[in-house]
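[1] How does the following fold in three dimensions:
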Amino acid sequence: MTETRISRRFAAVAAQGRPALVTFVMAGDPDFDTALSIVSALPAAGADVIEIGMPFSDPMADGPAIQAAGLRALHGGQTLVKTIELVRRFRAADAETPIVLMGYYNPIYVYGPERFLTDAKAAGVDGLIVVDLPPEADDELCTPALAAGLNFIRLATPTTDDHRLPRVLANTSGFVYYVSITGITGAAKPDAARVAEAVGRIKRHTSLPVAVGFGVRDAETAREIGRNADGVVVGSAIVQAIAGSLVDGKASPATVAAVTTLVADLARGVAAARAAE
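    Next up is the predicted model:
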């Protein structure tokens, strides 16, 4: 695949001697306008890549925080059409920050895969993470996405052994998302030493950047994980910051600032990840 916003951004932060900060927020949480304000504020706060969740009623890999964010979004009327529109609105003011849509295949299937890829690309989406589509189903969405110029980012886990890993990586592009724990999002703090070993093993199989997520909640953990990873992904902590700012389930004047304050702190953590090297 030719150069993309994602590949350019990872190359740029590597040249700066640090990992990328990858932030996750749920589209439409707690409402469309607030979500757009949050996403629009993330780059200035220090986010290098933005993952936007596509709300789904049965998110099997997500912990309670992200499940709750998805339900808030769905109850607020968020749809996949509106999620693509959110990206379009963001892209009108930001032509450089990579955007990755993350979620499950069911909403895409209902939308229509061909229509989805066309609309997502036109809106300014750069990559996709579809957690419930294994490599054996690449013809369903992965291969068409690559043909459309979208990166297809695959997850590797602690249980992805050396026999399975090449198959997982075969059509992966943009970066590899390493799930640092066995379980759901936000469930536990990752073990930095085990993560370092896993990242090294993955890198023996691919030249792609490796970003590590699940369980990274604060600047110190981001710094520890970022010593060896090319990117650090934070999701549950961000959506919990949103949840904690709500008043009667709705956005408050503190909502956007709750996110940007946390992200700025996380950005300081990843900036210091290799300071002692």
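
[2] From here on, just use CA atoms for contacts and neighbour counts.
    Fine.

[3] For residue 100, list the residues it contacts.
    49, 50, 51, 52, 125, 126, 127, 128, 129 (C-alpha atoms under 8 Å, 6 or more residues apart in numbering).

[4] 6 Å - rerun?
    Neighbouring residues of residue 100 by C-alpha atoms under 6 Å, 6 or more residues apart in numbering: 51, 126, 127, 128.

[5] Three-state assignment for it, please.
    strand (DSSP: H, G, I helix; E, B strand; the rest coil).

[6] returning to that earlier point: and the contacts of residue 100, which of them are buried?
    Neighbour counting with 16 or more other C-alpha atoms under 10 Å marks 51, 126, 127, 128 as buried within these.

[7] Please provide the structure for the following sequence as well, for comparison with the first:
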Amino acid sequence: MPTVTQSSAIPSLGVGTFRLKDDEAYNSVTMALDVGFRHIDTAQIYGNEEAVGRAIKDSGVPREDIYVTTKVWNDKLNKAGFIDSVKESLAKLQLSYVDLLLIHWPSPENGESMEEYLGELRRAKELGLTKAIGISNFTVAQTEQAVRILGDGEIATNQVEVHPYLTNEKVRQACEKLGITVTGYMPFAVGKVLKDDTIIAIADKHGVTAAEVVVAWELAHGLVTIPSSTKRKNLEINFNALSLTLDAEDIAKIDALDCGDRQAAPDFSPQWD
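    Model prediction:
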């Protein structure tokens, strides 16, 4: 069976739960843990922390073997609400701590300063509510600012959209210089890249699926990635990507597919690089 390697203590392959609700979220996480995934990604805004927590508890997998990430939403990025929101997340997840706590977007609803909400993020770690802290959807300039505020080595990851149609090179390169692991979300671009002729040809060459190729491409670039699925077969396929090694030509061909096709761009997004 493939094994999940560690990247800055974050398992390199996880399972995402964006858009999954109630039983759908519970079943997806239950199947993922059974398949072998040990990294589960959720968020306050997803509205599924309770279902995710039940799945983790019911799985029988020891807590210390599972890496759990959640994210604080925009309306809680302040001294008044941040810590209480994290405690509420933990109650829903039925956990005493998460392994990784992220700022979901650098977009506080009430215009709070980065110093304020990153200070609260640091406090959550000091209180033992999370083992590690990080950021999500931060631009190069915002990432650099976050490092100035928190200090070197404090930010475990910047979780951003990365897939063959949006390789996000500038952010990835900046994070590499700063020693920050990049977690790539939406690796399949909502299914678009799985229909790409170049990726299908590479999959045929290796006798695997397009999904395995995309996940293996992310892993080959040293990214953590968190594909999601509600089907056990697809979860197994994603997990099998750990056993696939692409050659340099494969990787270069996929890199060349970048066309800036961003999927996640809400109206409160930062000015992207």
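
[8] any idea how far the closest residue to residue 237 of the first structure other than its chain neighbours is from residue 99 of the first structure?
    Spatial nearest neighbour of residue 237 of the first structure, chain neighbours left out: residue 217 (5.2 Å); criterion: C-alpha to C-alpha, 6 or more residues apart in numbering. Going from residue 217 of the first structure to residue 99 of the first structure by C-alpha to C-alpha, to the nearest Å gives 21 Å.

[9] What does residue 13 of the second structure correspond to in the first structure?
    Using TM-score structural alignment as the criterion, residue 13 of the second structure maps onto residue 21 of the first structure.

[10] same deal with residue 172 of the second structure?
    By TM-score structural alignment, residue 172 of the second structure lines up with residue 199.

[11] How about residue 212 of the second structure?
    With TM-score structural alignment as the criterion, residue 212 of the second structure matches residue 219.

[12] Equivalent analysis for residue 62 of the second structure, please.
    In the first structure, residue 62 of the second structure lands on residue 94 (TM-score structural alignment).

[13] burial of that match, as a residue count?
    14 (other C-alpha atoms under 10 Å).

[14] got the contact list for whichever strand or helix holds residue 213 of the second structure?
    According to DSSP states H and E, residue 213 of the second structure maps onto helix 210-220. Residues from elsewhere that reach helix 210-220 of the second structure, judged by C-alpha under 6 Å, 6+ apart: 194, 199, 200, 203, 238, 241.

[15] Nearest spatial neighbour of residue 47 of the first structure, chain-adjacent residues omitted?
    Using C-alpha to C-alpha, 6+ apart, the closest residue to residue 47 of the first structure is residue 21 (5.3 Å).

[16] no no, residue 52 of the second structure
    Counting by C-alpha to C-alpha, 6+ apart, residue 52 of the second structure lies nearest to residue 26, which is 5.5 Å off, once chain neighbours are set aside.

[17] Look up how far residue 127 of the first structure lies from the alignment partner in the first structure of the one you found.
    Counting by TM-score structural alignment, residue 26 of the second structure lines up with residue 36 in the first structure. With distances taken as C-alpha to C-alpha, residue 36 of the first structure is found 19 Å from residue 127 of the first structure.

[18] Residue 236 of the first structure - how many residues pack around it?
    27.

[19] my bad, residue 223 of the first structure
    Neighbour tally, residue 223 of the first structure, other C-alpha under 10 Å: 26.

[20] cool, and the one 3 residues further on?
    Residue crowding around residue 226 of the first structure was assessed by other C-alpha under 10 Å; the count is 28.

[21] And for residue 191 of the second structure?
    Neighbours of residue 191 of the second structure using other C-alpha under 10 Å come to 11.

[22] now do residue 87 of the first structure
    Residue 87 of the first structure is flanked by 24 other residues according to other C-alpha under 10 Å.

[23] Over to residue 13 of the first structure?
    17.

[24] Which strand or helix spans it?
    Per DSSP H and E: helix 5-15 holds residue 13 of the first structure.

[25] Using the three-state scheme, assign the match of residue 13 of the second structure.
    Under three-state DSSP, residue 21 of the first structure comes out as strand.

[26] so how far is residue 135 of the first structure from it?
    26 Å.

[27] So which of the two has more stuff around it?
    Using other C-alpha under 10 Å, the more surrounded residue of residue 21 of the first structure and residue 135 is residue 21, with 30 against 17.

[28] quick one on the thing from earlier: what separation is there between the match of residue 26 of the second structure and residue 122 of the first structure?
    18 Å.

[29] of these two, who's got more company?
    More crowded of residue 36 of the first structure and residue 122, by other C-alpha under 10 Å: residue 36, with 20 against 13.

[30] what helix or strand is the more buried one on?
    Short version, using DSSP H and E: residue 36 of the first structure is in helix 32-45.

[31] list the helices and strands that helix packs on?
    With contacts taken as 3 or more C-alpha pairs under 6 Å, 6 or more residues apart in numbering; DSSP states H and E, helix 32-45 of the first structure sits against helix 255-271.

[32] outside of the helix it packs on, which residues touch it?
    18, 38, 45, 46, 219, 220, 222, 223, 226, 241, 242, 245.

[33] Identify each buried residue in that helix, please.
    For helix 255-271 of the first structure, a neighbour-count test (16+ other C-alpha under 10 Å) marks 255-260, 262-271 as buried.

[34] cool, stretch 174-184 of the second structure as well?
    In stretch 174-184 of the second structure, counting by 16+ other C-alpha under 10 Å, buried: 174, 175, 179, 180, 181, 182, 183, 184.

[35] now stretch 86-98 of the second structure: how far from the chain's centre is it?
    Distance, stretch centre to chain centre, for stretch 86-98 of the second structure: 18 Å (C-alpha atoms, centre = their mean, to the nearest Å).

[36] Give the buried residues for that stretch.
    Here stretch 86-98 of the second structure shows 86, 87, 89, 90, 92, 93, 94, 95, 97, 98 as buried, counting by 16+ other C-alpha under 10 Å.
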